[in-house]
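A.B. asks: Pasting a predicted model and its sequence here:
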Amino acid sequence: MAASMKADEAVSTLYHWAGGPQRGLSARFSDVTDPATGEVTARVPLASEEEAAAVIATAKAAFPDWRDTSLAKRTRILFAFRELLNARAGELAAIITAEHGKVLSDAAGEVARGQEVVEFACGIAHLIKGSATENASTNVDVHSIRQPLGVVGIISPFNFPAMVPMWFFPVAIAAGNTVVLKPSEKVPTAALWIAELWREAGLPDGVFNVLNGDKTAVDALLTHPDVKSVSFVGSTPIAKYVYETGTANGKRVQALGGAKNHMVVLPDADLDLAADQAVNAGFGSAGERCMAISTLVAVGDIADVLVGKIADRAKALRTGDGRRSCDMGPLVTMAAKERVTGYVDAGEAAGANLVVDGRTGDFDADGKGFFVGPTLFDHVTTDMSIYTDEIFGPVLSVVRVDTYEQAVELINSNPYGNGTAIFTNDGGAARKFQNEVEVGMIGVNVPVPVPMAYYSFGGWKNSLFGDTHAHGTDGVHFFTRGKVVTTRWLDPSHGGINLGFPQNA
């Protein structure tokens, strides 16, 4: 699946998807690399404004029929997609590892978490049903309904090529919308693989489309009058741009931005558990997660012991090709590697204590991959760039504070509010924390508090632009709009006789 347009080319050329594969015509391409080796593996076309308009037109043309397709038929297609994805999840995980670099087990976990949203969307019939009131006034009935928007755009980041798009498109499609997905040009193949799987599941052509590209494609989704909503996940500056541009053009927008997630460890916590989870949350997927823990806040006199435990675990991690028996893979591009090592240089120059240095080491890979090993700083202060900026790499900073109150103030004064965690055996402290902290997603002895699909995902402050979160009931409401119908019928009517058992169709 997701084969190149010319299978005999040494470097494959990818395509757009609009009712099927569509060759890129703009003459603009971007290289796709294998992060573990540094080799170029494909070229992805970067759409022109005209190509973007053509893909959007395909989605618009497919909308009326899909909108009018019964919920029963829509749901059957979603179930078929679910079954195909379960059977072939390993294929998608391998694609993710080849283009993003995360280890295969992590890629498989990403697919599984995305599949949760597919399963949630299979229950869409219950979630979009309206309500009714008989005799709201004399002989007058009132009922409400929810209807799809039309063409919806999804702009997806590189770090979760499958899971993040699946936060949105299963709900959007189940609700009767048609989708144009713009994946990151760094990791485009997963989206094309998913498009082919939808076709195999029986989804009509034009309902799910893939528009490859750069800012030109993004701006097309934000400004084209036929696109009714845009869902975005990425860095905060771009999220703000997406939100402001999209809303200025009359669209619904949910734009999830960046993060600086803190993990508070209280003196009564199980320090071995805390150390394990700090390593898992700080270095999983090479730190390229918007929910990664990048700052550990050690409260009281536990810091020396805790830092030692984390350092021992970090040094034991094996970094290399994600297809091998490694704990952590490479960063996605050479530019990402240079950005992260630049922050490590800056932290060292600013006076933070570099406990574990990941800039060099023995990496289990062939070629020149984009590797940075686990990196641990201690005695970090809030004026250092390794604290203030979202590094998006395997860099964990330890900040020391004396009291719980100082820890909460540190988090609440941060401009981001995506996720946070507290590690403690004190239920009262945990309850106080979840009440007082100004963050959208909170974990208690859970370092990466990504909610299940039937809840909604999203942060506060500069981590979210727009008032609607992803998936869950928020997602259903985002991809539908309500109507209220008031009716009066003066004369009854009668249908014909049919003794057969009624069936959905």
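C.D. replies: Sure, I can see it.

A.B. asks: contacts, neighbours, all on C-alpha from now
C.D. replies: Fine.

A.B. asks: Tell me which residues touch the residue nearest to the spatial centre of the chain, please.
C.D. replies: Per CA atoms, centre = their mean, the C-alpha nearest to the average position across the chain is that of Val164, at 2.8 Å. Going by CA atoms under 8 Å, 6 or more residues apart in numbering, Val164 touches 114, 156-157, 233.

A.B. asks: Pasting the second one now:
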Amino acid sequence: MDLQSSESTEPQMLPPRPGRFASRDQMIEHVGDFGVSQGYVVTIKHSKKDIYVLLGCDRGGKYRDRRKNPETDSAESSRTQKSRSRRTNCQFELYGRKEDGVWVLSVRNGTHNHEPMKDLSEHPACRRFKDDEILQIKEMTEAGLKPRQILKRLRKKNPELLSTPKQVYNVKAKLRSGVVTAQKFKCLRPLKGPNSSFQTPAATEATWRQRLFPRVPNFIEGSFLDSQSSATIDVINPANQQVVYILPITTIAELKAAVFAAKRAFDSWRNTPVLTRQRIILKFRELIHRDKDKLASSIAREVGKTLKNSYRDVYSGLEALDLACDAATSDMGQFVSSVANGVDVYSIREPLGVCAGMCLSNLSAIIALWMFPLAVVYGNTFILKSSLKDPGVCMMLAELASEAGLPNGVLNIVHGTDDIVNAICDDDDVKAISVAASKTYGMYVFSRASPKGTRVQNYTEGSSHVVVMPDANVDYTLNVLVGVAFRAEGERCFAVNTVIFVGDSKSWESKLVERAIALKVTAGTEPDADVGPVISKQEKERICKVIQSGIEKGARLILDGRNIVVPGYPHGNFIGPTIICDVTTDMGCYQEKIFGPVIMCMQVKSLEEAINLVNECRHSNGASIFTTSGASARKFQISIETGQIGINVPVSVPMPFISSTHPEASFPGQAGSQFFTKTKTVRQQWNEFPMEEEAGVPILMD
């Protein structure tokens, strides 16, 4: 055995494989993780944001003694020292460049001139500040202390701290930009393996939500990435007008990166066993149930819904997840044996690829959970465009999905206006779009996306009519009307705004007013709130104008909630329960969807007249009848043309497997298996074919 050659052999450190990444941070993180596993530390040598980044090897920050020894300072020894000096940079070099919205990594030089580090925890980068130290730096900075003074106090508590005043200064700069977590100051990632001695402290809450006014990031390939857009929208709490979030509008390049990430993740995700996909969704459901309080509070704060309704939205989303957990195995293909001589025929359902969804503001949690869990459990990847008025819920769902084990790139979330919607419709890699919007907007998405073969599914918003027969149970009917018209602030897609009384309505009016006045109007975050604010000041002004237009046309106002004063919330977008009577079909208040806590009472002489009135309404997508007559209920069920019908119950939010649109629309709601999968039919024959000189091969004849 040659001991000399054995000692000179250095362990080989491999470079990361070249590839394409959705973002700069994701590329750097990948390179850093791989380098740590090989025993070297990657550092940024040079960078120009959004253009390129040059990465090199950090040899550990250890330099030889630069003091010269006159006795040995000869030309030969100088050359030897120079070649062995740690001042000579490692030639390892990687290059990343942004091309068409995607970062491309290439290896310029994959070799090193040093041995792997045996203990990465000794690297100075591992001695950076912890979360509690960063908070102390923030407090001491606000108190006026200089970096050297701050570092001196920190070292009293942690004598092993190796950080420098320059690093304190860098932390202060980060703090000014709103970052308050140690993860942003780490240049090393935790080692991948059970024997790792270096661990990065996990953040208990997403960084973006720890800022004073959180800037909502995109969620692309498993990472929360700040948008480079300068165009932003303030997400306002409708109860007090305070800024909850700052929402940047996703750029087209960022959307392309999200689509690329989803497309890249599709092949591995579709080949993931269906039981594994189901287990991830089951875990996701468990985490949502665990954090239901946070989700409900977020809905109440951003949209203005009461906590009761916010919890109801979360539970409706959990019901959609129940369907998704069972969908992939319950809807299997078909098999027909021996359709011809030795020929079997069977069909299988396969995922489409990259799918997209667009959320409504009034049902953000429900709509999101209708869409992406069902799509991904069938093997698709998903791009979710959040609502501009309440993006926080979607981002919380993204955090929980990652915690549940959903692979990077399977779910991506962007934010935007019409430009992003158009870009999603025009992208050839998007195979299906599920949109929750008005019928007009849904038709626009359909007309733009469908010509190139993209599937479009629409959950339409609208209003519901309630027909009250003279024989209806009075107390039960009134309790239902108050609940579905006022307690949801009138903002649900199937909220009741129009009540049609067959016969005289006078006997109902006073009792309806009595129950409406008893409701408490306050901020949705208050536990005892019955009616919360409407979602924006513009929406409040529009609702008030619609009410006034009906009064000017002759409608009778028996309860006016437009000028209600809510103690403690003088600037809130509050409208109290409002009741308008003697409404006719030619009034603007009837022709326009109100989306507010308003009931319009109409009177007709017969059930036939009530049915015709409902069928002629352009924005009705549901209707209910309250009666004790089975004959009236049956006639109503047969004659009504809306997509949702209730008999002695209000029309509720539908589940994904039930159509929720007008039956004459071009894109009725479909079962998830039909919309998010495609059918493939296979014919097979496995006969023992005779030799060529014998009889010919049998064929299937029509």
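C.D. replies: Cool, got the structure. Since this is a predicted model, take the numbers as computed values, not measurements.

A.B. asks: Do you know the score for how well these two fit?
C.D. replies: The pair, once superposed, lands on a TM-score of 0.93 when counted by TM-score structural alignment, normalised by the length of the first structure; 484 aligned residues with a CA RMSD of 1.6 Å.

A.B. asks: Please, where are all the helices along the stretch 51-200 of the first structure?
C.D. replies: Using DSSP state H, counting those that start in this stretch, the helices of the stretch 51-200 of the first structure run over 71-100, 104-121, 124-127, 163-174, 189-201.

A.B. asks: repeat for the stretch 201-350 of the first structure
C.D. replies: 215-223, 236-248, 271-283, 303-316, 334-350.

A.B. asks: Of all these, which one comes closest to Leu84 of the first structure?
C.D. replies: For these, the distance to Leu84 of the first structure is smallest for helix 215-223, at 29.3 Å, taking CA to CA.

A.B. asks: average gap between that closest one and the second structure?
C.D. replies: Superposing on the second structure places helix 215-223 of the first structure at an average distance of 1.3 Å from its equivalents, by mean CA distance after the TM-score superposition for the first structure.

A.B. asks: What range does that helix cover in the second structure?
C.D. replies: Under TM-score structural alignment, helix 215-223 of the first structure corresponds to residues 418-426 of the second structure.

A.B. asks: which parts of the matching stretch are buried?
C.D. replies: 420-421, 424-426 (16 or more other CA atoms under 10 Å).

A.B. asks: which position in the second structure aligns with Trp193 of the first structure?
C.D. replies: Looks like Trp193 of the first structure aligns to Met396 there (TM-score structural alignment).

A.B. asks: With Ile124 of the first structure instead?
C.D. replies: Match for Ile124 of the first structure (TM-score structural alignment): Ala327.

A.B. asks: To what extent is that match buried, counted in neighbours?
C.D. replies: 18 (other CA atoms under 10 Å).

A.B. asks: Same question for Gly409 of the second structure.
C.D. replies: Quick note: Gly409 of the second structure (other CA under 10 Å) scores 26 neighbours.

A.B. asks: and what of Thr487 of the first structure?
C.D. replies: So Thr487 of the first structure, with other CA under 10 Å, has 13 neighbours.

A.B. asks: And for the one 4 residues further on?
C.D. replies: By the criterion of other CA under 10 Å, Asp491 of the first structure has 5 neighbours.

A.B. asks: I'd assumed it was in a helix, is it?
C.D. replies: No - judged by DSSP: H, G, I helix; E, B strand; the rest coil, Asp491 of the first structure forms no part of a helix; its state is coil.

A.B. asks: any idea how far it lies from Glu200 of the first structure?
C.D. replies: Asp491 of the first structure sits 48 Å away from Glu200 of the first structure, going by CA to CA, to the nearest Å.

A.B. asks: What of Pro447 of the first structure?
C.D. replies: In terms of CA to CA, Pro447 of the first structure sits 38 Å off from Glu200 of the first structure.

A.B. asks: between the two, who's got more neighbours?
C.D. replies: For Pro447 of the first structure and Glu200, the more surrounded residue by other CA under 10 Å is Pro447, and the numbers stand at 28 against 14.

A.B. asks: The more buried one corresponds to which position in the second structure?
C.D. replies: Using TM-score structural alignment, Pro447 of the first structure pairs with Pro650 in the second structure.

A.B. asks: if we can go back for a sec, just the ones of the contacts of Val164 of the first structure in strands?
C.D. replies: Val233 (DSSP state E).

A.B. asks: Please determine how far Thr486 of the first structure is located from Leu149 of the first structure.
C.D. replies: 22 Å.

A.B. asks: Kindly apply the preceding question to Val399 of the first structure instead.
C.D. replies: 46 Å.

A.B. asks: go on, Glu119 of the first structure?
C.D. replies: Taken as CA to CA, the span from Glu119 of the first structure to Leu149 of the first structure is 22 Å.

A.B. asks: out of these two, which sits in the more crowded spot?
C.D. replies: Leu149 (21 against 18).

A.B. asks: and the counterpart of Phe433 of the first structure in the second structure, what is it in contact with?
C.D. replies: When the second structure is aligned by TM-score structural alignment, Phe433 of the first structure is paired with Phe636. Contacts for Phe636 of the second structure (CA under 8 Å, 6+ apart) come out as 607, 611, 625.
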